[in-house]
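K.L.:
Sequence first, predicted model second:
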Amino acid sequence: MALWRSTFVVSAMTMLSRVLGLVRDMVLLNVFGAGKEFDVFVVAFRIPNFFRRLFAEGAFSQAFIPVLTEYKTGRLHAEVQILISRVFGCLLMLMSTITLIAMIAAPTIVYVYAPGFHDHPEKFAHAVQMFRLTIPYLMFMSLTAFASSILNSYGSFFSPAFSPVLLNIAMIAGAWWLTPYMDTPILSLGWAVIAAGIIQLAIQIPELWHKKLLIPPKVDFKHEGVRQILKLMLPALFGVSVTQINLLLNTIWASFMQDGSVSWLYSAERMTELPLGLIGVAIGTVILPSLSARHAEQDTQKFRAMIDWGARVIILVGVPASIALFMLSTPIIQSLFQRGEFTVQDTQMTALALQCMSGGVLAFMLIKIFAPGFYAQKDTKTPVRIGLAAVATNAIMNVILISIFKHIDWYAPHMALGISSSTSALVNAGLLYYFLHKRGIFSFGLHWKKIAVQYMVANLAMVFALAVGLHFYDGTLSQWLRISEVVGLCLIGTLAYAVALLATGFRPRHLRP
């Protein structure tokens, strides 16, 4: 039950963050539209976000939590405090240096990340300016991830899970209230991002102080714990960040496409993050400290059972989420974003991108529980090898699909990027499971045959309910009525799914860890 309570806390806060994220995107796209100006923000902000997930929430957390859990389980509290102090000092120094170098090298970084912008001097200059404004967010969020990892390891999930909510609030406030006072309106979002980074770090401090874990930083790269984290972190830099690297590659391709392509992909990606954040990230956040503890205790049975529990929950939610995003792509985008500067064409292009990305939602979610199965055992090399295969798949698929589909009249070039991203995620999740199974860590046992039939029947019932409901959807109504229609469709689909699931004999108790 402790796992469910922790998952509920993280899931509830993530849901709040994702809902506010949708409101944020509605406000931003209404104010700025899906054109050159918003393309500039998406590219500039995605760069610090890329490094944040690469260094902070990605590789660092996956390497730090198992080591911290080992110290917490088998050593004195004073030794844990020393570890935290040394990691704090080294992380602060590294992130400050990286931030400074990035600000100096901003034109080069933007050119590498979005080379297509270089042919448009004004667009490129604004992207460089926005990047320099937002890159300090990397340092603040790295320290926030450090604090969150400590609190998660000690069973505290509320404030770490709540902190992303503050980013959405800050950006909404920046778009509404700061924009009118800016000579370059889009820069208001840059200042909002910096404010959010400071606040997100600040809310972690009181709880760290209360647990006597707010320790002054000291740089010591020779400390055994720091060396162990660095050893685990270097390969994990790639392994846990395949999705971000694929987004980087996709952004490079999109920068050469027509204006709006970056924004369409961004908007579609944001929609896929709703189910991913609600369940995938929540369970991934909760399960790593628990798996690390089971590994430290050498309890292989509970280790395997924990991954099995995560898979049951992920597939229960992930499959219907993927199907619903595909079937309701146009109504969802139309109801949420088609207003103000966001045009009918923007809706059509974003819906196409969402349909292409929806196929990878389940795979993205499964990665969140399969990868920790390796990281909890301090195996960072296997996910790296798998990540290389996934990135190669994405790159090859992009080249092939863009070359083929550019000759098809109905095809929009950015669709290739969505299809490639989904295919890459499927390869990543499939290979992670293959090696978990091969090494006897986890496999879908005989009990999954019954579960698979139950899930299949429930999903077929949902598809039928959504297909009928779509005949009554009216996209010509006002925005709030369209939103009400989409909410109604989601409720109908959920009800059909739940009733069919119960009719097959499935019960909530079957999801107990």
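P.N.:
In hand now; what should we look at?
K.L.:
C-alpha from now on. contacts and neighbour counts both.
P.N.:
OK.
K.L.:
Would you map the helices across the stretch 251-400 of the chain?
P.N.:
Ranges of helices in the stretch 251-400 of the chain, per DSSP state H, counting those that start in this stretch, are 261-275, 282-296, 300-327, 329-337, 344-358, 361-375, 381-405.
K.L.:
So which of those is nearest residue 467?
P.N.:
Distance to residue 467, taken as Cα to Cα, is lowest for helix 300-327 among the helices of the stretch 251-400 of the chain, at 8.0 Å.
K.L.:
Which strands and helices lie in contact with that closest one?
P.N.:
Contacts defined by 3 or more Cα pairs under 8 Å, 6 or more residues apart in numbering; DSSP states H and E place helix 300-327 against helix 261-275, helix 282-296, helix 344-358, helix 361-375, helix 447-470.
K.L.:
Included below, for side-by-side comparison, is a second structure:
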Amino acid sequence: MSLLRSAATISGLTLLSRISGLARDILVARTFGASPLTDAFWVAFRIPNLLRRLFAEGAFSQAFVPILGEVRNRHGQDKVKILLDHVFIVLLYALMAITALGIIAAPWVVTAMATGMSHASTDSAFESAVWMTRVMFPYILCMSLVAFASAVLNTWSRFAIPAFTPILLNLSMIVACVLFTDLFTTPIYALAVGVMLGGVAQLLVQWLALAKLGLTPRPTGSLKRAWADPVVRRIIRQMGPATLGVSVAQISILINTNIATWLPAGSVTWLSFADRLMEFPTALLGVALGTVLLPSLSAAHSKQDTQAYSHLLDWGLKLVLLLGLPAAAGLALASDALVATLFNYGAFDASDVQQTRLSVMAYAVGLIGILAVKILAPGFYAKQDIRTPVKIAIGVLIFTQIMNVAFVPYLHHAGLALSIGLGATVNAGCLLVGLRRRHIYLPGAGWMVFFLRLAPAVLALALWILFLQQYMNWTDLTPGTINAWIGDLLRTFLPAGLTFTLSRLLALIVLLLSCGVVYFAALFLAGFRPADFTRRRGQ
């Protein structure tokens, strides 16, 4: 099976996840708008998510996947099962302790995360954030075990289930928003319950997938014996610098969330919805490629195949540019279309659209950097070198906060998004230089020709978006615009409210489909063919 097909499988399922996530956020925006209580939910939700990215998907996966792949390649199935048992036991006890501590310390955690909510004027929002944090904190336990299962499944090239399970969280939150809100005096509390139900559902599905492979860990062993396992100790030693590296990025998010709570009400929500849009290209491309590359890079490293190692990185970076540049152009130039069509309903008004749009445009500036980090960092992780990316990340954290000081007084919440994007770009540049200087990555021939072919296609796409945007108005059916013409056609047999919604949706589909046709036609004319980006495992 080709790496491109594996990445496409992950991207396709991730697309469904992001669509269901957008449906979830549209429903949240329509029901709750951008209010202090909505900000409280996003703050509370971000706390277990931060820990999930820090310990589960971040440090743990970076340390565990290369070592698990090494044990699988060099030892038998029995050794693998023993390792899985021992890692699971240590992970389970650690997570139980973290969860208990988090529930007890929720008021202090929320204060650290969002100091702006501790003011008297926002007492209700602060208390709500604490309540929801306590309800959702066990989510970190569920999702860390999900990350454990995902690491095993990805190592065995079972990419579909880990890519599918996030859909369950979104569906659970949608059900909670629709059915559970009447059960609480503070209706938004229903979302916190939905998060926990989604976490349990994801864990159950992944555990069943492990059982089919015969790799379900047994929790009956001794913690002392598991802790004494030298391979487990090695994973833990690797997790130390990995945790520091991932925590740098999460500290940046923590600082930005904290700053946003001091900005006008709604700032956290505007950034959250902008981040949701950014997750589309980030997850569909960056995460998908990073997921399939890490096991392949680890295998190339174990075989000492330096040529294959560089070819894999070449392949990933070219795909990032081929698909990431048009995504960045689309987000920057059509941000009003995306935000208005997806969120401008009910309590989420036109001013919220404008504020969220500014965040999306700011994020788009650094999209290529964000995506490139997902490709370049595994270049170090696969060689079990986690310290170098950590050092780079610490420098980027300092640089990002300097940019916050410069941007936020003038750009407010959009300045926070811009700092993250530019920081990621600097991070990617430093990783690339580090890989080149250590001769880990030796770029193949043809990069100049690649850029000369790609640039006209991206330019054609940008000009096409600017041309179409003249004939569209996304917050109103202004006469003479494309969406108004579509609305006129629909008005004869649909209610007025539904006409407005569908006309914008159809206009957005027309915009996106036409952009795809223009871009890929330009790529074809420039000489690109699908075979240029197809490579099979082991090549």
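P.N.:
Yep, that arrived. Since the model is a prediction, treat every value here as computed from it, not as a measurement.
K.L.:
hmm, back to that, out of the helices of the stretch 251-400 of the first structure, which is closest to residue 10 of the first structure?
P.N.:
Nearest to residue 10 of the first structure, of all the helices of the stretch 251-400 of the first structure, is helix 282-296, at 5.2 Å by Cα to Cα.
K.L.:
count of neighbours near residue 94 of the first structure?
P.N.:
Around residue 94 of the first structure there are 12 other residues, counting by other Cα atoms under 10 Å.
K.L.:
what's the answer for residue 59 of the first structure, then?
P.N.:
26.
K.L.:
do the same with residue 393 of the first structure
P.N.:
By other Cα under 10 Å, 20 other residues sit near residue 393 of the first structure.
K.L.:
For it, which non-adjacent residue is spatially closest?
P.N.:
Distances taken as Cα to Cα, 6 or more residues apart in numbering place residue 424 nearest to residue 393 of the first structure, at 5.6 Å, with adjacent residues excluded.
K.L.:
what's the matching range in the second structure for stretch 249-260 of the first structure?
P.N.:
Alignment of stretch 249-260 of the first structure against the second structure: residues 255-266, by TM-score structural alignment.
K.L.:
and that stretch, which residues are buried?
P.N.:
Neighbour-count burial for stretch 255-266 of the second structure flags 255, 256, 257, 258, 259, 260, 261, 262, 263, 265, 266 (criterion: 16 or more other Cα atoms under 10 Å).
K.L.:
what does stretch 184-195 of the second structure give?
P.N.:
187, 188, 189, 190, 191, 192, 193, 194, 195.
K.L.:
Also stretch 131-143 of the second structure?
P.N.:
131-143.
K.L.:
Okay, now that stretch: how far is its last residue from its first?
P.N.:
20 Å (Cα to Cα, to the nearest Å).
K.L.:
Residue range in the first structure corresponding to that stretch, please.
P.N.:
Using TM-score structural alignment, the residues of the first structure aligned to stretch 131-143 of the second structure are 129-141.
K.L.:
can you list contacts of the matching stretch?
P.N.:
40-41, 44-45, 47-49, 51-52, 56, 92, 95-96, 99, 102-103, 106, 110, 187, 190-191, 193-194, 197-198, 200-201 (Cα atoms under 8 Å, 6 or more residues apart in numbering).
K.L.:
redo that, cut-off 7 Å
P.N.:
By Cα atoms under 7 Å, 6 or more residues apart in numbering, the residues outside stretch 129-141 of the first structure that reach it are 41, 44-45, 48, 51-52, 95-96, 99, 103, 106, 187, 190-191, 193-194, 197-198, 201.
K.L.:
so how far is it from its chain's centroid?
P.N.:
Relative to the chain's own centre, stretch 129-141 of the first structure is displaced by 19 Å; criterion: Cα atoms, centre = their mean, to the nearest Å.
K.L.:
Please report the distance of residue 143 of the second structure from residue 171 of the second structure.
P.N.:
Residue 143 of the second structure is 16 Å from residue 171 of the second structure, where distance means Cα to Cα.
K.L.:
now swap in residue 284 of the second structure and tell me
P.N.:
Distance, residue 284 of the second structure to residue 171 of the second structure, by Cα to Cα: 19 Å.
K.L.:
now residue 232 of the second structure
P.N.:
36 Å.
K.L.:
Could you name the helices and strands sitting against the top helix by length along the first structure?
P.N.:
Counting by DSSP state H, the longest helix found in the first structure is helix 2-32. If contacts are counted by 3 or more Cα pairs under 7 Å, 6 or more residues apart in numbering; DSSP states H and E, helix 2-32 of the first structure sits against helix 158-173, helix 282-296, helix 329-337.
K.L.:
on contacts alone, who are the packing partners of the next helix or strand after that helix?
P.N.:
Using DSSP states H and E, the next helix or strand after helix 2-32 of the first structure towards the C-terminus is helix 36-51. Applying 3+ Cα pairs under 7 Å, 6+ apart, we find helix 36-51 of the first structure packed against helix 121-134, helix 136-153, helix 261-275.
K.L.:
quick one on the thing from earlier: now the helices and strands packed on helix 300-327 of the first structure in JSON lines, please, with extra columns for distance to residue 35 of the first structure and mean neighbour count.
P.N.:
Shown next, in JSON lines, are those (distance: least, Cα to Cα, whole Å; neighbours: other Cα atoms under 10 Å):
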{"stretch": "helix 261-275", "distance to residue 35 of the first structure": "7", "mean neighbour count": "23"}
{"stretch": "helix 282-296", "distance to residue 35 of the first structure": "33", "mean neighbour count": "24"}
{"stretch": "helix 344-358", "distance to residue 35 of the first structure": "9", "mean neighbour count": "24"}
{"stretch": "helix 361-375", "distance to residue 35 of the first structure": "26", "mean neighbour count": "26"}
{"stretch": "helix 447-470", "distance to residue 35 of the first structure": "30", "mean neighbour count": "17"}
